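>>> When you get a sec, could you give me coordinates for this:
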Amino acid sequence: MADLQRSFIIYFVLFSSFACTLQALQFVVGGRDGWVLNPFENYNHWAQRMRFQVNDTLLFKYQRGSESVLVVDKDDYEKCNTGNPILKLQDGNSIITFDRSGLFFFISGSKSNCANGQKLIIAVLAVRNNRSLSPLPPRPIAPPPETESPAASTTSPSSPPAEAHTPTSSGDGPSAVPGSPHPAVIDYVAPSVPHRSFATAASVSSVVLVSMISLGCISIIF
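Next up is the predicted model:
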């Protein structure tokens, strides 16, 4: 039984170490160019495209004996001060492990190379949290506010203006129909009726007059 427990503990430790190794990433500084004076891409531009987190590692590849890597603070980074490094790497195949979050500053061991741009700033984020990758649960859709009944009450008073058409039958003149884009057109055919009646009366009187004259002429003849 004790052997089984020891085997389980060993298996658990190995599995945990393997899982941590899978989470950590290694970045090769400068890619195929390595740690040189004039890389294909500026080192800080390259770093801005990457995402570094705690436990990730940097791999510096350079020619041993003619180049080196210095880990410095911000002030020495800006001044290219090679005389007071936090850490000096010169084996030609150097690996740096990020053991904390924050900024890391690297410069060339050659002051002139550093002054010409062989320097690097890395911003390291906190440990990855796998739970942050899962999408948030969708919010329940709230029912829309009950505003339909007030809207109906506001639109219902629009029907009474239709009663305003009744005063127009008195013949006082044209009036605009409420709610219509243009005023209503009133037909003025009705006032022409008296003219037709007047013409009819005049024609009747003329006929009577002609008849009387005709009768008078006939009486004179006879």
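
>>> hey, let's count contacts and neighbours off CA atoms from now on
Fine.

>>> Quick check: residue 103 is in a strand.
Yes: counting by DSSP: H, G, I helix; E, B strand; the rest coil, residue 103 falls inside a strand.

>>> Give me the neighbour count for the residue lying closest to it once chain neighbours are set aside.
In space, and not counting its chain neighbours, residue 103 is closest to residue 123: 4.6 Å by C-alpha to C-alpha, 6 or more residues apart in numbering. As a burial measure, residue 123 scores 15 neighbours (other C-alpha atoms under 10 Å).

>>> The structure of the following sequence is requested for comparison with the preceding one:
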Amino acid sequence: MSSLMMCCLLLLFGLLSEGREILVGGKSNTWKVPESRDETLNQWSERTRFKIGDSLLWKYNAENDSVLQVREKDYERCDRSEPIRGYKDGHTNIELKRSGPFYFISGEEGHCQRGEKLRVVVLSPNHKRSVVDAPAPVNVDLSPNYNRSVAAPPVNAHITNKGSLNRGAWSLLLLPLGLLV
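Below is the predicted model of the structure:
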């Protein structure tokens, strides 16, 4: 294999392995005390697949809120006293560099206790994924009392591929390999 082909393959794999930037809650200003316990960021998180290399982006009002990354015990107790990291810039971007759970709470007094918190679980690199990142499965009740007029809520993840390639970029990478038809 020529060195040019090897370089192209390495570049291709590098670009494809980059993570995505995922807007927390699927839109700006979702990092706030939820209006009801039925609409929490954890429900959004459970419907979104996260992988190593993805970045979470919080867009919030920095004048009255902040983001703290905490340990599980501090997440459960809403304890703000010993965060792993704290952010108060209104445009917080955190890369998920390992698999497993990540815990975030608001740094403002009383916000976490009222539901402003987020748990994100990053899939293991060994997790079998489909070609397209899909939302988590929805349990469907097909009993005779099942109301067919109620649909599952849409998944609003607002995901931006940081490593996506357009058709022109694919052509440039595959041309030296003689893979274009």
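
>>> Against residue 66 of the second structure, how distant is the counterpart of the residue nearest to residue 103 of the first structure in the second structure?
Aligning on TM-score structural alignment places residue 123 of the first structure opposite residue 121 in the second structure. In this view, residue 121 of the second structure and residue 66 of the second structure are 21 Å apart by C-alpha to C-alpha, to the nearest Å.

>>> what ranges do the strands span in the second structure?
With DSSP state E, the ranges of strands along the second structure come out as 20-23, 50-51, 55-59, 67-70, 85-87, 91-95, 100-106, 117-123, 159-161.

>>> export the ones you listed to TSV and tack on distance to residue 29 of the second structure?
Putting the strands of the second structure into TSV (distance: least, C-alpha to C-alpha, whole Å) gives the following:
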stretch	distance to residue 29 of the second structure
strand 20-23	10
strand 50-51	20
strand 55-59	6
strand 67-70	12
strand 85-87	15
strand 91-95	10
strand 100-106	13
strand 117-123	14
strand 159-161	16
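
>>> Out of those strands, which gets nearest to residue 11 of the second structure?
Smallest distance to residue 11 of the second structure across these (C-alpha to C-alpha): 16.3 Å, for strand 159-161.

>>> Please name whichever of the strands of the second structure is nearest to residue 174 of the second structure.
Closest approach to residue 174 of the second structure among these is made by strand 159-161 (20.3 Å; C-alpha to C-alpha).

>>> Can you name the residues that contact residue 26 of the first structure?
Contact analysis of residue 26 of the first structure by C-alpha atoms under 8 Å, 6 or more residues apart in numbering lists 56, 57, 58, 59.

>>> if we can go back for a sec, how about the strands of the second structure, which one is nearest residue 2 of the second structure?
Residue 2 of the second structure lies closest to strand 159-161 among those, at 30.0 Å (C-alpha to C-alpha).

>>> what comes into contact with the closest one?
19, 20, 21, 22, 23, 26.
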